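Colleague: the amino acid sequence is not available; the structure is as follows:
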């Protein structure tokens, strides 16, 4: 059996094994936490216009509410995963939930932009702690291969669903109560997890702990912050001295990070594994898959509310099509991958994800566009999830048994980085078009058209390139490892 076939079998397990009552309880609480963490990323997206008015954010600066969260989640995920190896994954999970509860309270009572950004930063750190810990606890709680595959498959669906449902939930809460409840709703869920997890989830630590790659964690986090701040500054103010210095600093830090990781035994990001073409290309695709989808959700919220003048709840309901598309693809995707090589399918899926995003370029200020928008976003989300499944198979199946942990960690990091950089990069394009200060709905629509056009075109081009390259690498006959 090839390694690709092995990965395909993993995501489409049989249903012969049964879970114990304790395993079922552990699965429920861990999946609920992953769902909530994914929802936290997007729950404020549709409420951003109201948050901006309430706290005094400029339109071009709203993306920092999402970016601060995503940057911390992306930059610290692997390092918190390594800390969990030392002190215990359940302990890190619980600590992350405590931080989530505190930060959610802080965000709910925020009265200034600075206070809200601090809360979102802490929420990002909580996500960086809880997400890898919950994933590791799932794999150690389910040692039987079929049950583990089932649990991990459900985990992927719940995280994708949470990301989209979070946008809907944010709209409902904002309309019915206040945007502040997008924060407050986390508190009882976090408290419940803190109380229940120690009762049903056993503690676990890595057999081989190694050491924490502190230099790598510092360099990648600071490099991402500097680079993304530079890109955002270019969009807001043009290429001034501060923007140029930030971009240069980001580049230097990322080059230093690569050099350090190449010489570190317990590297945070294993550079050696990226020398395998399939793994490198799969992780490259993740940046466009997840970066594009987060940007689409962000700009849909702005379009529905600021251009069409509709409510937060309506924006959330429009985004529900994305959640439904992702869930359906998550269910049928493994069956498709049993019949079609993921190497052939990845590029096609990314191409179609971008193509259906480009339909938004023709959206006007007429509410007639709501129905076509829902339909095209549903199809876009279907192919986005299908591409994500292909990416995970490709990015992990080429690694040998000793490198599986590294490959999985790298794939998770690429997903988080894609989410972190998608909105700020595309927002820089948006801000460069709309300029500074107050803008009209027509001017904002022009900025949205440009941002969506650039994003969709990039996905189309990269999808075509990946299809040509990976199709040539796809084996024509089944071989054994």
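Modeller: Good, I have the coordinates. On a predicted model such as this, the values are computed, not experimentally measured, just so you know.

Colleague: when you work out contacts or count neighbours from here on, use the C-alpha atoms and nothing else.
Modeller: Noted.

Colleague: find the nearest non-adjacent residue to the spatially most central residue of the chain, please.
Modeller: In the chain, the centroid-proximal residue (Cα atoms, centre = their mean) is residue 419; its distance is 4.2 Å. Once flanking residues are discounted, residue 419 sits nearest to residue 291: 4.8 Å by Cα to Cα, 6 or more residues apart in numbering.

Colleague: and the one you found, how far is that from residue 206?
Modeller: 31 Å (Cα to Cα, to the nearest Å).

Colleague: looking at the two, which one has more neighbours?
Modeller: A direct count of neighbours by other Cα atoms under 10 Å for residue 291 and residue 206 places residue 291 higher, at 25 against 15.

Colleague: for the more buried one, what are its contacts?
Modeller: By Cα atoms under 8 Å, 6 or more residues apart in numbering, residue 291 lies in contact with 418, 419, 420, 421, 422, 423.

Colleague: from memory the first one sits against residue 285, does it?
Modeller: No. The pair residue 418 / residue 285 is not scored as a contact, 9.2 Å apart, by Cα atoms under 8 Å.

Colleague: who touches stretch 125-136?
Modeller: Defining contact as Cα under 8 Å, 6+ apart, one finds that stretch 125-136 is touched by 30, 33-34, 37, 69, 72-74, 76-78, 80-81, 84, 89-90, 92-97, 99-100, 152.

Colleague: right, and the helix or strand after the helix or strand that contains residue 383?
Modeller: Residue 383 is part of helix 370-397, with elements assigned from DSSP states H and E. Following helix 370-397 in sequence order, the next helix or strand is helix 404-434 (DSSP H and E).

Colleague: can you give me the buried ones in whatever helix or strand comes next after that next one?
Modeller: Next along the chain after helix 404-434, taking DSSP H and E as the criterion, comes helix 441-473. For helix 441-473, the neighbour count (16 or more other Cα atoms under 10 Å) marks 441, 444-445, 447-464, 466-467, 469-471 as buried.

Colleague: in addition, the following structure is provided for comparison:
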């Protein structure tokens, strides 16, 4: 069965029912985005409170990232088979319960178990929620608008998480960074069954176990290698082994899918120009903007001397830019098409990023940082919405869980890759040097590389997507 409007003609405007569906799904996606970044500021306080060693503190983030990225494609396909609403609601229930456990944690083991469960819940809820969104709204202006709002709230959620984590930790306790999920999850669980209809593939098929195993293990190895490289450097043997094993298993996945009778992801989908280029553009968008936040955090704290909370509040302007970009993206796509939107958004983001190379070592440069991150946020969100529209267009309703699973996988890997890459550039540039000037020099080089990566994605979208059409 399809989305809630599948039985009749596709609506041309948002009905009251579709507004409720959109509100419920966006609330869940916003909560997931907040959850991704809300603990960043609180990590040192959590470490002291529960007895984490400094070396093991990074596992609070890594445990979540491994589960969230490693299982997202698998859960995207499971959503198609068992029902998207069912998996969406199950994942939300797990997220609420694991957040409660995390907030009540009394030792590192209990907290890490909760973080793994949160990651698994995110891997289930994100693609299921996105596929409910794409199957509920017909391809065209309505879907573009829904995906634009989703992208805007998702990016705003990352920024809100950083700010909210600092506020909750300072005023209450780090435990409220977990507890805050519980009432939101409960509210969505109460409302969602009444407004969202079940949606699943018309044809029931068996799960491709070899494909699921190879891609899940490959992604786990890849994310482990990336996070290890961010901590220990790109020459670390464990990082290199993780990356090599991940690449090998993903190659195995491709060959398994080529010969599978009922593949997890049909090779014809993996070969689609829109899927390839759309996901590559999305990967670059997430790699560059999230890692730019890391670079600007270094600049604000290590060069300008801002406190963690003040640095987090500075990114509210970036969050505003992403909201503006997300809200306007549907109109831009409707007027000029996804290809032009991807290219224009990439150029805007790249120019705004290049401007940050001019940052100096005193607070008079804060105006440039705020204005450039605002403009860059607008451009980045145009790319992200263009990526989501491109990567999910031209596919049957029964393939939406798989398509959104791929898109979510792209998002999670991009979020994981960016910071280790930029951190390695800064570290290499500042080797043997110390002080604010050395950090500024390293940040400036990394910003330049960041802009070059954005331009490469823009060039790929311009060359390999055809015409003005949506698909």
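Modeller: Cool, the structure landed. These numbers come from a predicted model, not from an experiment.

Colleague: where does the TM-score land?
Modeller: For this chain pair, the superposition-based TM-score is 0.82 by TM-score structural alignment, normalised by the length of the second structure; 459 aligned residues with a Cα RMSD of 3.7 Å.

Colleague: related to what we said a few turns ago, quick one: map the residue nearest to residue 419 of the first structure onto the second structure.
Modeller: By TM-score structural alignment, residue 291 of the first structure lines up with residue 287 in the second structure.

Colleague: same question for residue 244 of the first structure.
Modeller: In the second structure, residue 244 of the first structure lands on residue 240 (TM-score structural alignment).

Colleague: what strand or helix carries the nearest residue to its match once chain neighbours are set aside?
Modeller: When the adjacent residues along the chain are set aside, residue 240 of the second structure lies closest to residue 225, with 6.4 Å between them (Cα to Cα, 6+ apart). Assigned by DSSP H and E, residue 225 of the second structure belongs to helix 209-232.

Colleague: what packs against the next helix or strand after that helix?
Modeller: As assigned by DSSP H and E, the chain's next helix or strand after helix 209-232 of the second structure is helix 237-259. Other helices and strands packing on helix 237-259 of the second structure, by 3 or more Cα pairs under 8 Å, 6 or more residues apart in numbering; DSSP states H and E, are helix 209-232, helix 267-270.

Colleague: what angle separates helix 237-259 of the second structure from helix 209-232?
Modeller: Calculated by axes from the mean of the first three to the mean of the last three Cα atoms, to 10 degrees, helix 237-259 of the second structure forms an angle of 160 degrees with helix 209-232.

Colleague: how big's the offset between helix 237-259 of the second structure and the first structure?
Modeller: Superposed on the first structure, helix 237-259 of the second structure shows a mean distance of 2.1 Å to its aligned residues (mean Cα distance after the TM-score superposition for the first structure).

Colleague: again, but for stretch 279-289 of the second structure
Modeller: Compared with the first structure after fitting, stretch 279-289 of the second structure has a mean deviation of 1.1 Å; criterion: mean Cα distance after the TM-score superposition for the first structure.

Colleague: what number of residues lie near residue 80 of the first structure?
Modeller: There are 27 residues near residue 80 of the first structure, going by other Cα under 10 Å.

Colleague: quick one: map it onto the second structure.
Modeller: Using TM-score structural alignment as the criterion, residue 80 of the first structure maps onto residue 75 of the second structure.

Colleague: quick one on the thing from earlier: can you list the helices and strands packed on helix 237-259 of the second structure in a markdown table and add distance to residue 258 of the second structure and mean neighbour count?
Modeller: As requested, these are arranged in a markdown table below (distance: least, Cα to Cα, whole Å; neighbours: other Cα atoms under 10 Å):
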| stretch | distance to residue 258 of the second structure | mean neighbour count |
| --- | --- | --- |
| helix 209-232 | 10 | 22 |
| helix 267-270 | 6 | 14 |
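
Colleague: of those, which is nearest residue 165 of the second structure?
Modeller: Among these, the nearest to residue 165 of the second structure by Cα to Cα is helix 209-232 (21.7 Å).

Colleague: residues touching that closest one, excluding its own?
Modeller: 62, 65-67, 69-71, 73-74, 235-236, 238-250, 252-253, 256-257, 263-264, 413, 416-417, 419-421, 423-424.

Colleague: now do 7 Å
Modeller: 62, 66, 69-71, 74, 236, 238-240, 242-243, 245-247, 249-250, 252-253, 256-257, 263-264, 416-417, 419-420, 423-424 (Cα atoms under 7 Å, 6 or more residues apart in numbering).

Colleague: equivalent analysis for stretch 161-181 of the second structure, please.
Modeller: Contact partners of stretch 161-181 of the second structure, identified using Cα under 7 Å, 6+ apart, comprise 31, 34-35, 37-42, 46, 96, 99-100, 102-103, 309, 312-313.
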